[in-house]
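K.L.:
Sequence first, then the predicted structure, then my questions.
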Amino acid sequence: MDHLSGMDAIFLHLEAPEVPMHVGSLMVLNLPEGHDDNFVEVVKRHIQERQHLAPLLTRKLVKMPFDLSDPAWVPDEHIDWDYHVRAITLPKPGSNTQLQALTARLHSSLLDRSRPLWELAVIDGLRSGQVAIYIKVHHSGMDGQAGVALGAALFDTTPQGRKIPKPLPKPAAQGDGVGMAELAASGLKHTAQQYVKLVKMLPDMARVAKSMLVPPRDADGQRDWSLPKNLQLLSPRTPLNKTITNQRAFAARTVPLAEMKYVAKAFGVTVNDVVMAATAGALRRYLKDLNALPEKSLTAGVPVSLREAGDGSANNQVSAVVIPLSTDEADPVKRLHKIRDASILSKGFMGRIKAVIPTDLPVLAAPWVISGLAAMTARAGLYDRLPPFSNVAISNVPGLQQQLYCAGAEVVCNYPVSIAFHGMALNVTVTSYNGRMDYGLIACRRTLPQIHELADFLLDEHRQLLAAAQALNEGAGPAVTRQSQTETRPSEARSDAAATAPRRRPPSKEAANGAASPVSTASVPRSRRSARPKAGKAAAVPAGASAAEAPSAEAAAAA
């Protein structure tokens, strides 16, 4: 029996109908030329032949007696493949707006805990003639190792695929036939092991706590007790920080990875800093339009991996840091530099403590204690009154920089679909894939109905940073940009034109792996376009995407 770690189980215990705790991805694929088979059946056979490569496909949870300990994984010998892999057809005209709305609806429903915790939908009816795949997996089972295994099961690097090794002989199945006494003994043993781990870590945790509370002495033997200038202890309240419903809204957008690297190199920051700066600028504009922009800077909850190099253990090892987004700063470039400084401070802090953050905390009767506290907090409306942990979740998930195929079809794009939570109604996750940076914005629909407007603001912030980087590299003076006065949401007609427009190569040497998307080309001021490379071959983009959209998904690894 494979018990969930304390951190894995938290994703189960905090789940409620309003806050599903699964992660997903949305992919758009080009079918092989001449393909005339039922693609959903092709995908189903593809997964069935590879199910032994990814244990999460064939395992389910079994609860401990009286919920006295965290549940455990057991094999499921009776998988209903027609339930887990299903076909959906979009109504006409089959636009990307419809596809993203469907993704939001699919993402809003809970997974059935009596089955393996994943579902996959093959979606046709796109007016581009392409197909889409949406997959969701519960975060309790989507650890780093499981993500790699799922990617190996779903994807190939050639259309022909690869030879799949035969599965090893299966041991005798335990299934649901495990006796109550055996379950109880296993649960108590697991809880005892968790307490032993915690006791062993206490001395290290105490040393780290002391180093955090007591600053080191300087050369004169004095201690500096003042707080860092860019440290923000509390997050302001915004319309995004309240109790949420189970309704979801989803928006997908794309920015070329080469342009992100170009901006990062020009200003001496990281790609992750650029992601946060663009998101911060979009949130500033959105809240300003609502007359709801706080004077105090918004903050982002940013996941941080606790996994040491070479650690292949199958559990979630992640924490989070809170980083000020400098939304009180009007200038995009100054905001970017402030975010960089805050990120460096947060990374240094996490580097000192991550080795002693426990990932397998024991809690007696954890399932009903934690679930009960979470439900009570939501029903009492405390998320509407207490200061939020952070205002928005932002995550950057590195992906593969090569062309992938699924069941012989070419994966065009790969959009992550993550988790919105009470008190933090918006989650912005971005993943890199084959020269692209694919954004997935998921939010409570009632809290953030204008999610596509926010997503278009995000694109415009990228354009401003790119223009400022080009101006800096061309020696056009200080890299200070003014806020754009007019932003209009790209129309469906413009999207279709963009889908077939030739794409320009990125503005840096690192662009060899992928061409810039049409949206970013349109974003560059005409006076700057001479700095952009020559047009190249267009990559396939599904019809209906806004200038930087192209739905796809990250099934291989979710944050």
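P.N.:
Perfect, thanks for sending it.

K.L.:
From now on I want contacts and neighbour counts done on CA atoms only, so please keep to that.
P.N.:
Will do.

K.L.:
ok, which stretches of the stretch 151-300 of the chain are helices?
P.N.:
180-213, 257-267, 271-289 (DSSP state H, counting those that start in this stretch).

K.L.:
now those as JSON lines including mean neighbour count and distance to Gly312?
P.N.:
Converted to JSON lines, these look like this (neighbours: other Cα atoms under 10 Å; distance: least, Cα to Cα, whole Å):
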{"stretch": "helix 180-213", "mean neighbour count": "15", "distance to Gly312": "18"}
{"stretch": "helix 257-267", "mean neighbour count": "22", "distance to Gly312": "28"}
{"stretch": "helix 271-289", "mean neighbour count": "22", "distance to Gly312": "25"}
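
K.L.:
For Gly348, find the nearest of these.
P.N.:
Comparing these against Gly348 with Cα to Cα, the closest turns out to be helix 180-213 (11.5 Å).

K.L.:
I'd like the helices of the stretch 151-300 of the chain as TSV, with distance to Gln145 appended.
P.N.:
Shown next, in TSV, are the helices of the stretch 151-300 of the chain (distance: least, Cα to Cα, whole Å):
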stretch	distance to Gln145
helix 180-213	21
helix 257-267	25
helix 271-289	23
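
K.L.:
among those, which is nearest Leu126?
P.N.:
Of the helices of the stretch 151-300 of the chain, nearest to Leu126 by Cα to Cα is helix 257-267, at 25.9 Å.

K.L.:
One more to weigh against that first structure:
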Amino acid sequence: MLLPMSPTDSMFLIGESRRHPMHVGGLAVFDPPEGSDARDVRAMLDAALTRGEVSPLLRKRAARSLTTLGQWGWESDTEVDLGHHVRHDALPQPGGITELLDLVARLHAGLLDRSRPLWEIHLIEGLADGRLAVYVKIHHALADGMSAMKLLRAALSENPDAREMPAPWEPSVRERPALRLVTDPPTGGTNPLLDVPAAALRVARDTVGEVAGLLPALAGTVDRALHHRGGALTLAAPHSMLNVPIGGARRFAARSWPLERLRLVAKHADATVNDVVLAMCSGALRTFIGALGVLPEHPLIAMVPVSLRGEKRETKTGNEIGMLSCNLGTHLDDPALRLETVHAAMTDGKNAMRTMSRTQNLAASALGTVPLALGMFGIGSFIRPANVMISNVPGPSEPLYWNGARLTALYPLSIPVRGQALNITCTSTDDEIAFGLTGCRRTLPDLAPMLDHLDDELGALEHAVGL
């Protein structure tokens, strides 16, 4: 049975092309348990392949037909070819982090096969320090950053002694008791299909109340943009080297910092950790682009995704994100002033979001991303999108393990698009925060210097707040 796909999710399929792959990814690095090595961890993963079990989410395949009037939907693939989806790669000995990131950049550039479920997992051996790397990519139509992080968390354990854990592509421990064949009778003695009309009526009833507030919310979003205030829409982004057409090849650079360093800066500046992340990116971009002699006179504007998932919502898949535009203050010399500018812009935008419902926020965010969506289809727009996408996805706050192998690093990879040749995504793991820089290889030079600029900017912020 073909289940409908939300318009937000289907946009990532409709806008995809060879130059614009629409998948997100993550590079996880595991330290094998004491007394074992990367080959032992790989052997456990290979053993899981022989079981042939696949999570329900990773069985979902995108499809459309005459019965859906050409609209995208989801169907379940009953025979997933794990030999296609789970692959083995190796670095030339001795492999270092530079070689690993180069390999992952090449893997991240390839399109996912739409005739199959939209995901791949690469098991990468050959790291000189004996660790095993696992690169995962999953289509953005299937999962956003927040839901992808929840999927990762479900595959790992806080217990270093836990064994016989399922592989990342298998049903999690939490999913297994709930699994049943589609031919099994539903629990509770009622047919869930009979609830569909009632659910539709509830949605329609709730939507009627929302529609009345959409036009004022959208008008307010435009008004905020015209007055250069925080919100989902920006009309102030200058032209920069990032706002150009892109190719399909990718560059990738990544590094981690102690999360406590950012927390202390945030505490002393009366800001948030996300504000500090944005300020670090501001200073790094100012230095990186300035060294090339093409820094715009006016400040760069970042598009910042914000999760709209409530704390009690159990949804793990799909996309529920709003957008805020943020003045990065790249025209300012003082790092403290750049942080103040970022904090003011984000506070203003968040206050605006609090006055709107989830539906209104989604509508306002859709309005803000119209120029970006037009760019994905190669259609010009008189409104320039923001210069760069910067997102921060909170991760697990405690050490995590897979069958005794400790997760020691998690680097996020995301999606550059036409008009935004660089995407900066951060995620926290245990006591560190990782910055993943994904860029267009044809447009941007080597991104490794950006990592040093980020480090310099964090040090400058620490000095500015008296640490």
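P.N.:
Right, received. Where do you want to start? Every value quoted in this text rests on a predicted model; they were computed, and no experiment measured them.

K.L.:
quick one: which of the helices of the stretch 151-300 of structure 1 is nearest Ala407 of structure 1?
P.N.:
Relative to Ala407 of structure 1, the nearest member of these by Cα to Cα is helix 257-267, separated by 26.0 Å.

K.L.:
Comparing that closest one with structure 2, how large is the average distance?
P.N.:
Its aligned residues in structure 2 lie a mean 0.6 Å from helix 257-267 of structure 1 after superposition (mean Cα distance after the TM-score superposition for structure 1).

K.L.:
residues in structure 2 aligned with that helix?
P.N.:
Aligning helix 257-267 of structure 1 against structure 2 (TM-score structural alignment) gives residues 259-269.

K.L.:
Look up how far Met353 of structure 2 lies from Ser307 of structure 2.
P.N.:
Using Cα to Cα, to the nearest Å, one gets 11 Å for the distance from Ser307 of structure 2 to Met353 of structure 2.

K.L.:
which of the two has more neighbours?
P.N.:
Higher neighbour count among Ser307 of structure 2 and Met353: Met353, with 26 against 17, using other Cα atoms under 10 Å.

K.L.:
which non-adjacent residue is nearest Pro399 of structure 2?
P.N.:
Asp430 (5.2 Å; Cα to Cα, 6 or more residues apart in numbering).

K.L.:
got the contact list for that neighbour?
P.N.:
By Cα atoms under 8 Å, 6 or more residues apart in numbering, Asp430 of structure 2 lies in contact with 395-400.

K.L.:
That one -> structure 1?
P.N.:
Using TM-score structural alignment, the equivalent of Asp430 of structure 2 in structure 1 is Asn434.

K.L.:
One more: Thr347 of structure 2?
P.N.:
So Thr347 of structure 2 corresponds to Ile344, using TM-score structural alignment.

K.L.:
any idea which element Ala344 of structure 2 lies in?
P.N.:
Here Ala344 of structure 2 sits within helix 335-354, counting by DSSP states H and E.

K.L.:
Counting by contacts, list what that helix packs against.
P.N.:
helix 273-291, strand 321-327, helix 448-464 (3 or more Cα pairs under 8 Å, 6 or more residues apart in numbering; DSSP states H and E).

K.L.:
which strands and helices sit next to the shortest one?
P.N.:
Yep, that's strand 321-327 of structure 2 we're talking about. strand 301-307, helix 335-354, helix 358-368.

K.L.:
Onto which residues of structure 1 does the first one map?
P.N.:
The reference is to strand 301-307 of structure 2. Mapped onto structure 1 using TM-score structural alignment, strand 301-307 of structure 2 covers residues 299-305.

K.L.:
Contacts for the matching stretch, please.
P.N.:
Residues contacting stretch 299-305 of structure 1 (Cα under 8 Å, 6+ apart): 235, 317-326, 389-395, 559.

K.L.:
Superposed on structure 2, what's the mean shift for that stretch?
P.N.:
Comparison of stretch 299-305 of structure 1 with structure 2 after fitting gives an average deviation of 0.7 Å (mean Cα distance after the TM-score superposition for structure 1).
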